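Novice: predicted model, plus sequence, below.
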Amino acid sequence: MSDLFFDANLLGELDRLQRQMTNLFAGFPASLRATRFDAFPPINIGTTDESVEIVAFAPGLDPATIDVSIDKGLLTISGERKRIEPESSDETRVYAEERFVGAFRRVVELPQPADPDKVNARYVDGCLTISVGKSEASKPRSITVQ
């Protein structure tokens, strides 16, 4: 026979914990909440009145090997990060590797006002910066009261 007893309010406590976790992550876009924290490349997403700004931190990549595409409101960043071999003799043995190596793919859901025809991407100092313009109808404007 087991000596394990559950408090009658265990399910209530689990429900409370779930509500607290939901509130904790409520400010993040759904596309970021759904990804692992160790996903590559890590990204930041922000917005201005004119555009949606995405910065992917991907040092050590050749810009020609990075693929950026938009389809049905989803921005996809993909590519492959190659292994860097040490420049020493055959006697070198690796005992720790922390640098991500291999194919990667990140998909970000863009907000409704993003215009897929207004995209600019540049790679500088290990950062891929993607700017997606907003549609004219979604931009703030002043309305004259008559």
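Specialist: Perfect, thanks for sending it.
Novice: rest of the way, CA atoms for contacts and neighbours
Specialist: Will do.
Novice: buried sites along the longest strand seen in the chain?
Specialist: The strand that spans the most residues within the chain, counting by DSSP state E, is strand 114-124. Neighbour-count burial for strand 114-124 flags 114-116, 119, 123 (criterion: 16 or more other Cα atoms under 10 Å).
Novice: list the contacts for I54?
Specialist: 43-46, 129-131 (Cα atoms under 8 Å, 6 or more residues apart in numbering).
Novice: which residue comes closest to it once chain neighbours are left out?
Specialist: I45 (4.6 Å; Cα to Cα, 6 or more residues apart in numbering).
Novice: quick check: the one you found touching L32?
Specialist: No: the criterion here is Cα atoms under 8 Å, and I45 misses it with L32 at 9.1 Å.
Novice: continuing past the longest strand of the chain, what's the next helix or strand?
Specialist: strand 127-134 (DSSP states H and E).
Novice: also this one, for the comparison:
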Amino acid sequence: MRRARADVMGGRRPGRAGVSLTEIVVAVIFLSIALMPLLGLLIAGHQGTAQTLHQTKAFLLADDVVEAVGALGYEEVDAALPGEIATNMPVGSPLYTRTVEVDPKEDVSATIDGKGKFRVKTVRIKVVWQGGGDEEKRRIELVALKTKVDR
């Protein structure tokens, strides 16, 4: 009788058809352990991309000031400029703080052929933001020079 039963089941013993729950659990654990390093790489890549994005946005905010200073005349770059630019931040940039300082003294660094003076105003731009997920603040600083030659 036993032999007939095995023949009916296709040569298998009864109760051994399919995959056991233990085999499935072992396979899931094995795959989880194997995929952990890959997940770590994905997280690190995302954090690196987020930091690069913040740095690029900060640089663009500082570059806006450099462009604005370049468009102004020498006499227009004065002590009122920082307040004007700091309040003119683009929409959607609450994570960033931009400060602008105009050096009040003019550097007369040279004369040209003894006839004219070369004047320079220094504009310092600093953009600060909270780094990607950590407590450390990050910053970018640029210096723009506005020059004039008096003849």
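Specialist: Nice, I can see it. Only a predicted model underlies this, so the values are computations on that prediction, with no experimental measurement involved.
Novice: can you calculate the TM-score here?
Specialist: The pair, once superposed, lands on a TM-score of 0.29 when counted by TM-score structural alignment, normalised by the length of structure 1; 64 aligned residues with a Cα RMSD of 4.6 Å.
Novice: farthest-separated two in the contacts of I54 of structure 1?
Specialist: I43 and S131 (13.0 Å; Cα to Cα).
Novice: looking at those two, which one has more neighbours?
Specialist: Taking other Cα atoms under 10 Å, I43 of structure 1 and S131 do not tie; S131 has more neighbours (21 against 17).
Novice: and the more buried one, how far is that from P116 of structure 1?
Specialist: Distance, S131 of structure 1 to P116 of structure 1, using Cα to Cα, to the nearest Å: 10 Å.
Novice: could you do E109 of structure 1 as well?
Specialist: From E109 of structure 1 to P116 of structure 1 the distance is 12 Å (Cα to Cα).
Novice: can you check L11 of structure 1 too?
Specialist: 45 Å.
Novice: could you do G133 of structure 1 as well?
Specialist: 8 Å.
Novice: likewise S51 of structure 1?
Specialist: 11 Å.
Novice: list residues touching both of these two?
Specialist: 132-133.
Novice: one step back: wait, a helix at the residue nearest to I54 of structure 1?
Specialist: No: secondary structure of I45 of structure 1 (DSSP: H, G, I helix; E, B strand; the rest coil): strand, not part of a helix.
Novice: residues touching it, list them.
Specialist: 52-55.
Novice: change it to 7 Å
Specialist: Going by Cα atoms under 7 Å, 6 or more residues apart in numbering, I45 of structure 1 touches 53-55.
Novice: neighbours of W129 of structure 2, just the number please.
Specialist: 20.
Novice: correction: the previous question concerned I43 of structure 2.
Specialist: If we define neighbours as other Cα under 10 Å, then I43 of structure 2 has 12 of them.
Novice: surely it is within a strand?
Specialist: No: read with three-state DSSP, I43 of structure 2 is helix and lies in no strand.
Novice: distance of I43 of structure 2 relative to K57 of structure 2?
Specialist: Applying Cα to Cα to I43 of structure 2 and K57 of structure 2 gives a distance of 21 Å.
Novice: correction: the previous question concerned A71 of structure 2.
Specialist: 21 Å.
Novice: show me which of those two is the more surrounded one.
Specialist: Using other Cα under 10 Å as the criterion, A71 of structure 2 and K57 rank with K57 on top: 16 against 12.
Novice: ok so, going back, now the common contact residues for S131 and P116 of structure 1.
Specialist: Counting by Cα under 7 Å, 6+ apart, nothing touches both S131 of structure 1 and P116.
Novice: got the buried residues for the helix or strand in which S109 of structure 2 is found?
Specialist: Assessed by DSSP H and E, S109 of structure 2 sits inside strand 107-112. Judged by neighbour count (16+ other Cα under 10 Å), strand 107-112 of structure 2 contains no buried residues.
Novice: helix or strand right after that strand?
Specialist: strand 116-130.
Novice: contacting residues around that following strand?
Specialist: 58, 62, 95-103, 106-111, 136-151.
Novice: now the buried members of the residues you listed.
Specialist: 58, 62, 96-102, 138-140, 143-147.
Novice: picking that back up, nearest to D71 of structure 1 among the buried residues of strand 114-124 of structure 1?
Specialist: P116 (8.1 Å).
Novice: contacts only, for the closest one.
Specialist: Contacts of P116 of structure 1 by Cα under 7 Å, 6+ apart are 70, 132.
Novice: how close does it get to L75 of structure 1?
Specialist: 9 Å.
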